[in-house]
Structures are given as C-alpha cells and as structure tokens.
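A.B. asks: What follows is a protein structure lacking sequence information:
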C-alpha cells in the first residue's frame, strides 16, 4: 500500500477540481470531499496503522502538508468566488437613480373608522368626552354593576366568551360607563366607542367581533326628552334631515324606561322594501333612562341624579349608511373595498 502515491493522486485531483469551481456551494462540497471527517485526507490518516512504522512519519508529514496546501487553495478560491458573487449581486441590485420612483399606493380609512370619527365629532361638539376601557372585563363590570344578576340569560356561554370564571371578553361597551361613574362625580357626558365580542357565528349579518358606541349622561334633572332630542340630532347628523325617528317600548336591565329606536328606511323612505322587511322602519339603537340600581351601585344618589344611556352598533350604521349588504366585507382586509370610501 503506497500512501505517498495516493497523496500525489489526491493533490492532482484537488488542484484540477479547484480550478473548475463555479460557485461557493461547489467549494464547500470540495472542502468536505478532501478535508471532511470522511474526506480523502482523513482516509490517509486512518490507513497509517497498516504501513511500516518507519514510513509513518514521512506519510504523516506529507499528509499534513497536503492538508494545509488544500486549505490554502480553498481559502484563495473562496476569496475569488466571494468577490465574484458580490460583483454579481451589486450588478443586480444597482439602482438607476434617474428612473421615476415606484408609486406608493396609499390606503384609505376603513368605513368603521370613518363612522366612529363622525360620531365622535358630533358628540365632542355637544360637550361629550371620549371614554375608553379594557376589552377583557370582569363579570362585575360587564354584568353585575349593570343590573344583570347572576342567572340572567345574557351570562350564558352561548352569548358570552369567557376567559375564566371571573373574566370575559366584554359583550358591550357599557362597562366603560360604570368605570367612568366610579371615577368621577356628576355631571357625566361621555361616549364610549370600541370593539366588543359575542359568541356568534360569522354570516352576512353577524360577527363574533363587532363595534359599538355607547353614550351616557348623568346630571340633575335629566329627562327622557333630553334623550329623545339627542338621538334625533345624531340621526340627523348621520342620515340627513329627512329621516323620521320612532321610539318603541323595550327592555334592558340597565335602563328604565327603555326603548328601541327606529329610523325611517334609508332606501324606501318608509314606503316598505326588502331592506326594512316591508315595514318602512329600520331598528338602529337601544336607549333609556339609567336604572336607579345602576346609579346606586356606582355611588350616585338616584333620588338626586338621573341620566340616560344609549348604544348603537357601529357595524350596522356602516352597513346602512354605505349600502353594504354583508358585514363580512368589513373584516376581509381588501384594499379594493377600502378604496370605495
């Protein structure tokens, strides 16, 4: 077994292959082929035990010298190939500064943002302030403080997304009203827009995530006529002066008396059409006078103070105002949809 001849053969093959290298990937393959743990040089070292002891120092020296020579060749070729690759990359990345710039396509405000800003502007003009609160709420603020007792149907898992036994994703922005009342003395004039959650299936008219804006006014001598005048002003600002408004008796645990508010159909003007189910009216919000129990639980004297509250679904306002027939398009992140507004 002539290992010296084998070393000469390896040297010639390595030198030839290194001259034919085209890229850094091939260089790495050659490094593994000749210098790797199972490479050609290591193969020579593994066979040293099979030759005469007096030849081992000579073969070992030659093998180490060849190893160093191949390492140097590889490093030299690596520098050449890296320089070549950099030049190619720079050539591809070269920018002609005389060319016109790429046009940046600007987005548009989402219709939910538009309707929220519009409502906020109306109420700020009326002297209200914008209030916010957490979307993860306790049962106390979401239900109990709003006169919704423990076994009320609204607490059912079919309606409410619970995180644990005490915390949930808020089902309305009414908790913001309670937090505001606890934090300040009357008078209170706030509007609380925000995202809310219900355990609903997603279809053309329902979504497990939607948006509400709720208003609250607490002061001395507040009456239902104040509520009626405020709502009529809101509808006029959003839908124009030619809309009729109707109040129907209803029930909400946190208001007494309570009412559903309807507006004359924006399509048929009250004549009757598919949108309004041939009734001429569209339900738009719920409202009422703040329940005395809610006032007392928030630390207000219900014999001295009174107030009204109302809540409107912003998604529904968007559908009505812009003639959209499917709530799902509000959440699809389609720029083509946004550019219509």
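C.D. replies: Perfect, I can see it now. Predicted model only: the values in this text are computed from it and were never measured.
A.B. asks: When you work out contacts or count neighbours from here on, use the C-alpha atoms and nothing else.
C.D. replies: Noted.
A.B. asks: Report how many residues lie close to residue 85.
C.D. replies: If you count neighbours by other Cα atoms under 10 Å, residue 85 ends up with 14.
A.B. asks: secondary structure class for it?
C.D. replies: What DSSP: H, G, I helix; E, B strand; the rest coil gives for residue 85 is helix.
A.B. asks: any idea how far it is from residue 236?
C.D. replies: 68 Å (Cα to Cα, to the nearest Å).
A.B. asks: and if you look at residue 72?
C.D. replies: Counting by Cα to Cα - residue 72 and residue 236 are separated by 84 Å.
A.B. asks: try residue 29
C.D. replies: Applying Cα to Cα, the value for residue 29 to residue 236 is 76 Å.
A.B. asks: More neighbours: which of those two?
C.D. replies: When residue 29 and residue 236 are compared for neighbours, residue 236 comes out ahead with 15 against 12, by other Cα under 10 Å.
A.B. asks: which residues touch that one?
C.D. replies: Counting by Cα atoms under 8 Å, 6 or more residues apart in numbering, residue 236 makes contact with 242-243.
A.B. asks: adding another structure so you can compare the two:
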C-alpha cells in the first residue's frame, strides 16, 4: 500500500497541463469513481484496524493533494484564457459590426418625430384590410370610378379582402374607436398592383396624418404642412399647393416644395420646374366623417399622405427605387453614419 501511495503522490506532483481537457482527464483518472486514488480507498476499507491507522493519514493527504493540484491547474488555465488573448476586457465594446438603419426608416422616423412635436400620436393597423376600411368608409362607393385609381392586390380572389392600398384604413379604425379631437399619424407599408421600375414599386411606405376637431380649416392644414416642410427640408423652404382630387378629401391638393435648379440633377428631379411634389392633402370629406360616426356639422378636419420612398430617393440621391428592397449589404452599409 505504501509503495502505491508514494507512486501516485509522485504522479500528482509531476503532472502539469495548461489545457482544461487534460486537467479534467487527470481528475477523473485520479479522483473519479473508478480512479486510482478511489481504488486505494476501496482496498483501505478491507484492511485491519492496525493497517488503517498506519495508512489512513497518508491516503487522505494523497487525496487532498490531488484535489488541490487539480484546482491550482484549473485556476491557472482560466487566467491564461483571460490574458492569453491579449484583449483588454475593460475596453469599450466594438460597435463596428452593428447594422445600420434602412434609408426608408431614417426618413420615416424623422417625419414622425416632426409631427410628434406638434401633438400627433402614432396609430397602426393591419396590412390585410376589408373593403369597408380600405374603400367604402373613405368615400369609395361600389363601382365608383375612383376605385380604378388604385390597382389592388385582392386576397384569394375575394373582392372583400385586399392588401391595403393606403394607410388611410388605419385612420378609419381610429375614427371608429375615438371621439374628436383626433390628431394621429399612420406610418406603414402599402401595396399597389403596379409595374416595378426605377421609379415605382408594387409596395412602398406612407406616413398619413389626420386631424379632426371643431373649427379646423384649410389654413390650419397649410400652416401644419409649412411647419413640416421647413423642419424637414430647411427653414427657408417654400411650398405651394396645387388643386387635385382624392375621393376622401374635398377640397384636395398636392403640395410641392421648391427644390431649386442649381444643377443637372435638380432639373431632372423637378422636370425643369424647380418644384418637387412631396405629398397629397385636403379637408376630410363630410361623407367620410359621417361614415365613421362623426358629425360633419360640428367637426371638420384635414388629412395628408407622404410618400416615404420618394423623399428617401431624393435625400440620399438613390437613382433606382428597387435598390431600397434588394437587401444589398454594400448599399445598406452606406447609411451607417446617416444618423
């Protein structure tokens, strides 16, 4: 027994390793259920009392020394992992691998933040809508020619359900479930069955606004849009409103901002006029208020809809709208420092 204890003690003292796997293998070899030291303890139990008194102490010392050696080597290995990489763990994290915001989101978030500052809250709704919320409640009667203005993706050939063609459907839901005063924004993705080209896509993003209260006038609409234009495009920005037509507003208008004619790109963007179309707007049609349970004799309101992609293309000088949705990392990484 004494020779076996001395032999194992020398093995313990001579063992050295820097890898966690080898240290664990040594622990199992010595102290595991079928280990060498465990086998000595099994034999120890069969000895007489005199032999137990003789070998009990050195056997326990062997076991304690083996356990201490394992712990020492494990601690040294862990320190080697922390220091061997050469990394200073107290340094700030490296954020270079983080992604960037999408140009559409950059523009959308800026638009929303501007209108939030003047009291507009944000509302959301489903992208698959029924006919009432997408058309009828917004003054699109059945067979009305205005429905032809928007080529629609119908769901499973069911004319009662479709991918929403505008986020005005969200405004309908707000009017149904709220009482004036209402001041809300509806940012989101919409769908039109249009040919995909450099300037148009079958889906795009809008930020639509709605304000309903007593005594709301077209002058309120104009001042709100002027505030937005000067906050977004610059304090010297000029706007103009041109008569237009939308089924859910009367009167209706298109708003342009003066972009200028300083270079060839400006001529191309504005078609030589210097003016850039930004949004459609108008006073909420009384029929829309009536359809949604709001008294048009007491309340009036205005609405507007901003196309996010168009502004993003101009702001970041992107020549093709398809580039926004191709998930090209080389393209998207350009916007890491945009905001």
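C.D. replies: Looks like it came in fine. What you see is a predicted model; the values in this text were computed from it and never measured.
A.B. asks: Could I get the TM-score for this pair?
C.D. replies: TM-score for the superposed pair, counting by TM-score structural alignment, normalised by the length of the second structure: 0.68. Supporting figures: 247 aligned residues with a Cα RMSD of 2.4 Å.
A.B. asks: Which stretches in the stretch 151-300 of the first structure count as helices?
C.D. replies: 174-183, 224-239, 292-297 (DSSP state H, counting those that start in this stretch).
A.B. asks: List just the one of these that sits closest to residue 286 of the first structure.
C.D. replies: helix 224-239 (10.3 Å; Cα to Cα).
A.B. asks: residues in the second structure matched by that closest one, start to end?
C.D. replies: Using TM-score structural alignment, the residues of the second structure aligned to helix 224-239 of the first structure are 218-233.
A.B. asks: which parts of that stretch are buried?
C.D. replies: 218, 221-222, 225-229, 231 (16 or more other Cα atoms under 10 Å).
A.B. asks: Tell me which of the helices of the stretch 151-300 of the first structure lies nearest to residue 269 of the first structure.
C.D. replies: Comparison of the helices of the stretch 151-300 of the first structure against residue 269 of the first structure by Cα to Cα identifies helix 224-239 as nearest, at 11.5 Å.
A.B. asks: just checking, residue 167 of the first structure touches residue 135?
C.D. replies: No: judged on Cα atoms under 8 Å, residue 167 of the first structure makes no contact with residue 135 at a distance of 10.3 Å.
A.B. asks: Can you report how many residues neighbour the equivalent of residue 144 of the second structure over in the first structure?
C.D. replies: Residue 144 of the second structure maps onto residue 152 in the first structure, with residues paired by TM-score structural alignment. Neighbours of residue 152 of the first structure under the rule other Cα under 10 Å: 12.
A.B. asks: aligned partner of residue 184 of the second structure in the first structure?
C.D. replies: Per TM-score structural alignment, residue 184 of the second structure is aligned with residue 190.
A.B. asks: swap in residue 125 of the second structure?
C.D. replies: In the first structure, residue 125 of the second structure lands on residue 133 (TM-score structural alignment).
A.B. asks: Name the SS class of its match, please.
C.D. replies: Following three-state DSSP, residue 133 of the first structure is assigned to coil.
A.B. asks: OK, contacts around the nearest residue to it once chain neighbours are set aside?
C.D. replies: Sequence neighbours aside, residue 176 is the residue nearest to residue 133 of the first structure in space, at 5.3 Å (criterion: Cα to Cα, 6 or more residues apart in numbering). Applying Cα under 8 Å, 6+ apart to residue 176 of the first structure gives the contacts 131-133, 192.
A.B. asks: preserved in the second structure, out of these?
C.D. replies: Contacts conserved in the second structure for the contacts of residue 176 of the first structure, using both residues aligned by TM-score structural alignment, their matches' Cα atoms under 8 Å: 131-133, 192.
A.B. asks: could I get the residues you listed as a markdown table with distance to residue 125 of the first structure?
C.D. replies: Shown next, in a markdown table, are these (distance: Cα to Cα, whole Å):
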| residue | distance to residue 125 of the first structure |
| --- | --- |
| 131 | 15 |
| 132 | 18 |
| 133 | 22 |
| 192 | 15 |
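A.B. asks: what's the offset of the helix or strand hosting residue 91 of the first structure from the middle of its chain?
C.D. replies: Per DSSP states H and E, residue 91 of the first structure falls inside helix 56-93. Put simply, helix 56-93 of the first structure sits 50 Å off its chain's centre (Cα atoms, centre = their mean, to the nearest Å).
A.B. asks: mean distance, the helix or strand that comes right after it to its aligned residues in the second structure?
C.D. replies: Elements were assigned by DSSP H and E; along the chain past helix 56-93 of the first structure, the next helix or strand is helix 111-125. By mean Cα distance after the TM-score superposition for the first structure, the fitted helix 111-125 of the first structure averages 1.1 Å away from its aligned residues in the second structure.
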